[in-house]
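Asks: need coordinates for the following:
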Amino acid sequence: MEKLLSSWSSTVKSLPETYVFPADSRPGDTGVPFCNAIPVVDLQNTLPHDAVQQILKASQQYGLFQLINHGVDNDLLRDTMSVVQEFFALSNEDKASVYSEDPSKKCRLYTSTYDYENEKVHLWRDNLRHHCCPIDEFIHLWPQKPTRYRDNVGEYSLQVGNLSARILDLICEGLGLGPGYFGDGLTGVQLFSANHYPPCPSPSLALGLPKHCDANLITFLLQDEIYGLQVYRDGEWLGVQPIHNAFVVILGHQAQTAHDAEHRATLS
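Replies: The predicted structure is shown next:
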């Protein structure tokens, strides 16, 4: 538990050396412009055929897009972010039941990555991650505090799972594949992952997440109004403009029709 950033980061005035990234991979002090060309798909006010074409084009050109009017309840989005913030603000004693350094755990809280002891540089983040599908099989493993966590995140997981199935069916339609083509082999596992990035004393030297591509099929990232996501395109880093109540939808390696969306999380 003493490794958790939320346990000690507020007491340090300089960034520990173990969190300083090499010069060629740190964000540095140079400002990164927003990429205004990243497509925004309006799922409610766009004709289905047009939405299919927009999603396919965005996936092939960028590997990601922003999704608005997606049908997930706005109050639920707000409450989910709130309950996650409340969780990370809990005492170490209250978080101890889900803290683990064992990567095989189906629900665990940890710092940096699954291999903290062997990594050369640590990430400036705490992460809470747990399986969601089927909920009845995993919900008893989720945090018990805050008391509304399980109800709130459970409903959020159900709504996002339904949205995921809808987007994948639209992709299947655009590719001329039958509904449900991806099947349970790719969509049967659903993970909820919450990153906590405490204020960093030297954000130009550290990262919340390094440059990477998602290994899974599809990711729904609730960025809301908190900027930090950057995408690597044509040899430069570009910021992803936060849109209130929007999801950033990222296609992973398992979606072989997509452009590899290399991205990272910067700090403030």
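Asks: okay, CA-based contacts and neighbour counts for the rest of this
Replies: Will do.
Asks: all helices for the stretch 151-268 of the chain, in order.
Replies: With DSSP state H, counting those that start in this stretch as the criterion, the stretch 151-268 of the chain has helices at 183-187.
Asks: Cys132: how many residues sit nearby?
Replies: A total of 23 residues lie near Cys132 under the criterion other CA atoms under 10 Å.
Asks: swap in Leu76?
Replies: 15.
Asks: please give the structure of this sequence too, so both can be compared:
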Amino acid sequence: MEKLVSNWYNVRPVPEDCIYPSEKRPGNIHVPKGEVIPVIDLSEADKGDRNRTLVIQKILKAAQEFGFFQVVNHGVSENVMDETTSVVREFFQMPDESKQHLFTQDFSSKCIYFTSCENYANEKVHMWRDFLQHQCHPLDTWRHFWPESPARYRDIVGACSVGIKNLASRILGLISEGLSLKSGYFDDELSSCMVLTALHYPPCPEPSLALGTCPHDDANLITFVLQDEVSGLQIFKDDQWIGVDPIPHAFVVNVGCLLQVISNDKLRSVKHRVVTNASRFRSSSAFFVTASEGSVIEPAKGVVNEHNPAVYRPFTPKEFCMKFFENDADTEATFNHFKA
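Replies: Below you'll find the model as predicted:
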């Protein structure tokens, strides 16, 4: 467990294997004030057909222009959100001996606790973060693999997982309606899996040299992020980084690569990163909703016609992920491999 950043984060200078090349360093981590990530009040969709249409239009516009948006009044209780943030932070603050059994380099394990990412042994530069990762849907299948401590972890994270799965179905339903797809298009296999990655970012003595999470796209369908009050998440748009400021009791939602393919590039996955800071711990919980490994991913027939031919050929999520990691998470190269 000596590799965990949280066990040595206050060393100075930053270790060489955590310093990014000059062209990839965050530099000035304080992004200039510019465009603001759209915030969508989901409760408006329940106030008549006209309002529902307006919410759908806002979601599609945000997903097209930013690849990201935040949702408020989404149906997941504020108490569940607060307790999830609290219990995740509590997990990372437990003494090492309470987490030792989860620390592993075997990433086929059902529940893992480690530093940087699954490819730690082959990384040229390590990210400034520790993480806990496990499957969380279907709940009854996976819950017994989760941490037993803190004692309330399974109940609280279980309640949040159920809430987010319902929220995902709701938003995917609105997206489906906006793309003129059949009702329930994203149900079943296309959204049957969900993974939680709980992330812990200790303070970094030189934030301009390291990254909490390096620039990347998400290789899944759609992602829901519960941020704490500490800023750090940024997206790349129009050749600049834009901060995604934390909003109390909001979820950050972003389009994954598979949803970009299904929409035939009408919606887009966007690069994002997390920067560190010199004085505060930051935690977040990212829920990755995705399709089953053997399902078929392709542009939906409802978005393809003679004027808009399919951009991609059919493939499975397993094939996409294998090529994604083979290309060292280079999204453009991976998309090009699956072009029609």
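Asks: how about stretch 56-63 of structure 2, aligned to which bit of structure 1?
Replies: Aligned by TM-score structural alignment, stretch 56-63 of structure 2 falls on residues 52-59 of structure 1.
Asks: give me the buried stretch members for that stretch, please.
Replies: For stretch 52-59 of structure 1, the buried set under the neighbour-count rule, 16 or more other CA atoms under 10 Å, comprises Val52, Gln53, Gln54, Ile55, Leu56, Lys57, Ala58, Ser59.
Asks: tell me how far Ala151 of structure 2 lies from His101 of structure 2.
Replies: Distance of Ala151 of structure 2 to His101 of structure 2, given as CA to CA, to the nearest Å: 16 Å.
Asks: all the strands of the stretch 1-150 of structure 1, residue numbers only.
Replies: For the stretch 1-150 of structure 1, the strands defined by DSSP state E, counting those that start in this stretch occupy 40-42, 64-68, 107-111, 126-131.
Asks: on that earlier part again, out of the buried residues of stretch 52-59 of structure 1, who's nearest Leu5 of structure 1?
Replies: Ser59 (34.7 Å; CA to CA).
Asks: could you point out which of the strands of the stretch 1-150 of structure 1 sits nearest Val240 of structure 1?
Replies: Here strand 64-68 is closest among these (CA to CA), at 9.1 Å.
Asks: circling back: so can I have a markdown table of the strands of the stretch 1-150 of structure 1 showing distance to Gly174 of structure 1 and mean neighbour count?
Replies: Shown next, in a markdown table, are these (distance: least, CA to CA, whole Å; neighbours: other CA atoms under 10 Å):
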| stretch | distance to Gly174 of structure 1 | mean neighbour count |
| --- | --- | --- |
| strand 40-42 | 15 | 19 |
| strand 64-68 | 16 | 23 |
| strand 107-111 | 36 | 24 |
| strand 126-131 | 30 | 21 |
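Asks: output the ones you listed as CSV; include the columns distance to Ser82 of structure 1.
Replies: Shown next, in CSV, are the strands of the stretch 1-150 of structure 1 (distance: least, CA to CA, whole Å):
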stretch, distance to Ser82 of structure 1
strand 40-42, 25
strand 64-68, 20
strand 107-111, 18
strand 126-131, 14
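Asks: right, and the ones you listed - which one's nearest Lys120 of structure 1?
Replies: For the strands of the stretch 1-150 of structure 1, proximity to Lys120 of structure 1 was assessed by CA to CA; strand 107-111 is nearest, at 13.9 Å.
Asks: whereabouts in structure 2 does the closest one align?
Replies: Residue span in structure 2 matched to strand 107-111 of structure 1, by TM-score structural alignment: 111-115.
Asks: tell me the centre residue of structure 1?
Replies: For structure 1, Leu221 is the residue whose C-alpha lies nearest the centre (CA atoms, centre = their mean; 4.4 Å).
Asks: excluding its backbone neighbours, what's nearest the counterpart of that residue in structure 2?
Replies: Mapped onto structure 2 by TM-score structural alignment, Leu221 of structure 1 lines up with Val225. Leaving aside its chain neighbours, Val225 of structure 2 sits nearest to Ala286 (4.3 Å; criterion: CA to CA, 6 or more residues apart in numbering).
Asks: what's the neighbour count on that neighbour?
Replies: Neighbours of Ala286 of structure 2 (other CA under 10 Å): 19.
Asks: same question for His140 of structure 1.
Replies: Neighbour count for His140 of structure 1, taken as other CA under 10 Å: 11.
Asks: tell me which residue of structure 2 matches up with it.
Replies: By TM-score structural alignment, His140 of structure 1 lines up with His144.
Asks: average distance between the match of strand 107-111 of structure 1 and structure 1?
Replies: Mean deviation of stretch 111-115 of structure 2 relative to structure 1 after superposition (mean CA distance after the TM-score superposition for structure 1): 0.7 Å.
Asks: rewinding a little: can you put the buried residues of stretch 52-59 of structure 1 in CSV and add distance to Ala215 of structure 1?
Replies: Output for the buried residues of stretch 52-59 of structure 1, formatted as CSV (distance: CA to CA, whole Å):
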residue, distance to Ala215 of structure 1
Val52, 23
Gln53, 24
Gln54, 23
Ile55, 19
Leu56, 19
Lys57, 21
Ala58, 18
Ser59, 15
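Asks: nearest residue to the aligned partner of Glu83 of structure 2 in structure 1 other than its sequence neighbours?
Replies: Using TM-score structural alignment as the criterion, Glu83 of structure 2 maps onto Asp79 of structure 1. Excluding the flanking residues, the one nearest Asp79 of structure 1 by CA to CA, 6+ apart is Asn152, at 7.2 Å.
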